[in-house]
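Asks: sequence first, predicted model second:
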Amino acid sequence: MNSLEFDYLKQALYDRSGLVVTPEKKYLIESRLMPIARRHGMDNVGKLVEQIRKTRDEAGLAQIVEAMTTNETLFFRDGWPFERLRTSLLPEIMSMATASRRIRIWSAACSSGQEPYSLAMTIAEMGPRLAGWEVEIVSTDISDAMLARAQAGRYSVFEVSRGLPEAMLQKYFVPEKDGWRVKDSLRKMVSFRSYNLLEDPVSSGMGQFDIVFCRNVLIYFDEATRRRVFASLAKTMRPWGYLCLGGAETVVGISDAFRVLAGERGLFGLAR
């Protein structure tokens, strides 16, 4: 790619997904976009980008955004968010939502579905303590391909070996020829929809949530985009809501819509 092609691609990715790419990431761009270039009969990424730039091909840009989106995930990633959900977050929310007896959890940037299914397993394991409560897990991602995978609930032997306890595998999955499939009883606890974190959640009809998981995605955004996303997330949260970020992510110095919780890392309350 020449500088014109790179600058165009950089701006297009930023405008459509908030993703920031630098010249040092050219190797990543080349490796992820070369398969698309070949499908279009081109022998290099520069030609692909130049054609899309000249023709203003939105479908082609959508393919590029999807290819550049990082989809690294695993079951029960980091462990602590799911433990906090079980031991403190859900009990506290239940004490605040006794009138509706309804809890809504948003798994944003859910990738291939390991996070929302981990949330569903955590909730299912609580059993009688949630009797009479409606718990809804809404999962979103910008990638239609990842959403299709998540909805199918099918995972390879390698994928279920990453973070998923054997007891959970046997209880909530059924074996298939090339891997495992999430049982229908668990899949019914999770809904999936396409959503770009740069959208306005109110006009998009996301509704209100008690807990928002938005983990390990904002590290790919610049500060201005993080500020914009935090403001949007705050709009969707009930007064007692919690925001769960990745362990290396924070709202400090970026958003005053959330408050730091003493002794917690990656977990924030809605400002009161």
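Replies: Alright, I've got the coordinates.

Asks: C-alpha only now, for contacts and for neighbours.
Replies: Noted.

Asks: now stretch 120-139, how far from the centre of its chain.
Replies: Computed by CA atoms, centre = their mean, to the nearest Å, the chain-centroid distance of stretch 120-139 equals 20 Å.

Asks: use this one as the comparison:
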Amino acid sequence: MNVNDFEYIAQLLYQRSGLVITQEKAYLLESRLNPVARKWDLDGFEALITAMRTKKDEQMIVDVTEAMTTNESFFFRDTRPFDQFRDIVLPHLLEARKAQKKLRIWSAASSSGQEPYTIAMILKELAAQMPGWTIDILATDLSKEILSKAQEGLYSQFEVQRGLPITLLMKYFTQDGDRWRINDEIKKMVTYRPFNLLDSPAGLGTFDVIFCRNVLIYFDQETKGQVLDRIAKIMPGDGFLYLGGAETVLGISDSFEVIPGQRGVYRLTGSDAALELKVG
């Protein structure tokens, strides 16, 4: 790939999704874009880039952007964030919201649905502790194709073996040929819609808990800060933000601060309401 083609597609991906592609990651272009080229009956990803330059077909650009931004996910990824949510954050919010009996949770960059369905299963397991509560789980992603997979709720044997306890597999999934389909009672707990994290989330409403895990690592520092500052505006004073294990707010945004003893979960800077959160 010549330098001009690389710079063209790198700039396009940055403008459309915030994704930063360096020369060291140029190999990803071939592996992820060759299938898109075949879809458009083109001879390889270089022919695809040429067609993008000349035709400027919006659907082709969308297909390329989605192919480059679709990342893997799995159930109960990294385990600890979901233990924190179940054992620390959720009890705190159930007490703080006992008058309203309503919680809203956002799974941003939800990919193929494993994260929001994990949250839904945790809440379903604790349903006896929440009689009369209304809990909304919104899951969003840039890719409409991956959202369709998430909404279908159909996973391979490999996908359900990655992190999903066998007890929950047996309880909330049914076998469908050589794959597993998540039950409707879990599926209906999650609402999916397309959303680009480069846009303002103000129209999505306010969320008590936001999972924005393992996506900021693909952005540059400036874009990370912008995303975090926009997220801060749609959280109540005692809301919680989850980032991935390799992500941080330090040196990026002043809107959030670390909760002592709780790696990966953050609160709004200066939040008094969350100071009673247990640590350890």
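Replies: That came through fine. Quantities reported herein were computed from a predicted structural model and do not represent experimental measurements.

Asks: quick one: end-to-end distance for stretch 107-120 of structure 1.
Replies: 11 Å (CA to CA, to the nearest Å).

Asks: residue range for it in structure 2?
Replies: Using TM-score structural alignment, stretch 107-120 of structure 1 lines up with residues 107-120 of structure 2.

Asks: run through who's touching that stretch.
Replies: 70-77, 82, 137-143, 146-147, 149-151, 153, 186-187, 189-190, 197, 210-213, 215 (CA atoms under 8 Å, 6 or more residues apart in numbering).

Asks: in which helix or strand does Gly41 of structure 1 reside?
Replies: Taking DSSP states H and E as the definition, one finds Gly41 of structure 1 inside no helix or strand.

Asks: all strands of the stretch 101-250 of structure 2, in order?
Replies: Applying DSSP state E, counting those that start in this stretch to the stretch 101-250 of structure 2 gives strands spanning 102-107, 134-141, 154-156, 173-176, 179-182, 190-194, 209-211, 240-242.

Asks: Thr65 of structure 2 is nearest to which of the ones you listed?
Replies: Judged by CA to CA, the one of the strands of the stretch 101-250 of structure 2 that comes nearest to Thr65 of structure 2 is strand 134-141, at 12.1 Å.

Asks: against Gly153 of structure 2, how distant is the residue positioned nearest the centre of structure 2?
Replies: Among the residues of structure 2, the one closest to the centroid is Ala109, at 2.5 Å (CA atoms, centre = their mean). Distance from Ala109 of structure 2 to Gly153 of structure 2, counting by CA to CA: 16 Å.

Asks: what's the match for Glu24 of structure 2 in structure 1?
Replies: Matched by TM-score structural alignment, Glu24 of structure 2 corresponds to Glu24 in structure 1.

Asks: quick one: neighbours of Lys124 of structure 2, just the number.
Replies: If you count neighbours by other CA atoms under 10 Å, Lys124 of structure 2 ends up with 16.

Asks: actually Met1 of structure 2, not the one I wrote
Replies: That count, for Met1 of structure 2 with other CA under 10 Å as the rule, works out to 11.

Asks: Gly41 of structure 1: neighbour count?
Replies: Counted with other CA under 10 Å, the neighbours of Gly41 of structure 1 add up to 11.

Asks: ditto for Thr140 of structure 2
Replies: 25.

Asks: likewise for Gly132 of structure 2?
Replies: Per other CA under 10 Å, the neighbour tally for Gly132 of structure 2 reads 10.

Asks: quick check: closest non-adjacent residue to it.
Replies: Lys101 (7.0 Å; CA to CA, 6 or more residues apart in numbering).

Asks: mind listing what the nearest residue to Tyr172 of structure 1 once chain neighbours are set aside touches?
Replies: Excluding the flanking residues, the one nearest Tyr172 of structure 1 by CA to CA, 6+ apart is Lys183, at 5.6 Å. For Lys183 of structure 1, the contacting residues are 172-174, by CA under 8 Å, 6+ apart.

Asks: likewise for Leu233 of structure 1?
Replies: Residues in contact with Leu233 of structure 1, defined by CA under 8 Å, 6+ apart, are 201, 212.

Asks: contacts for the lengthiest helix in structure 2 next, please.
Replies: In structure 2, taking DSSP state H as the definition, the longest helix is helix 3-17. Residues from elsewhere that reach helix 3-17 of structure 2, judged by CA under 8 Å, 6+ apart: 19-22, 26, 49, 65, 69, 142, 196-198.

Asks: rebuild those as CSV, extending it with neighbour count and distance to Met130 of structure 2.
Replies: Formatted as CSV, the contacts of helix 3-17 of structure 2 follow (neighbours: other CA atoms under 10 Å; distance: CA to CA, whole Å):
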residue, neighbour count, distance to Met130 of structure 2
Leu19, 22, 39
Val20, 15, 42
Ile21, 20, 45
Thr22, 11, 47
Ala26, 13, 49
Ile49, 23, 52
Thr65, 21, 40
Thr69, 20, 36
Leu142, 24, 32
Asn196, 16, 32
Leu197, 24, 31
Leu198, 17, 35
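
Asks: what's the closest of those to Glu159 of structure 2?
Replies: Glu159 of structure 2 lies nearest to Thr69 out of the contacts of helix 3-17 of structure 2, by CA to CA, at 19.2 Å.

Asks: if I look at the closest one, how far off is Asp238 of structure 2?
Replies: Plainly put, Thr69 of structure 2 is 31 Å away from Asp238 of structure 2 if you go by CA to CA.

Asks: try Asp63 of structure 2
Replies: Taking CA to CA, one finds Asp63 of structure 2 at 39 Å from Asp238 of structure 2.

Asks: about what we covered before: compare the strands of the stretch 101-250 of structure 2 and give me the one nearest Ile88 of structure 2.
Replies: Minimum separation from Ile88 of structure 2 across the strands of the stretch 101-250 of structure 2 (CA to CA) falls at strand 240-242, 11.2 Å.

Asks: helices and strands around the closest one, which ones?
Replies: Strand 240-242 of structure 2 makes packing contacts with strand 209-211, strand 265-268 when contacts are defined by 3 or more CA pairs under 8 Å, 6 or more residues apart in numbering; DSSP states H and E.

Asks: possible to save these as JSON lines with mean neighbour count and distance to Phe219 of structure 2?
Replies: Formatted as JSON lines, those follow (neighbours: other CA atoms under 10 Å; distance: least, CA to CA, whole Å):
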{"stretch": "strand 209-211", "mean neighbour count": "24", "distance to Phe219 of structure 2": "16"}
{"stretch": "strand 265-268", "mean neighbour count": "24", "distance to Phe219 of structure 2": "19"}
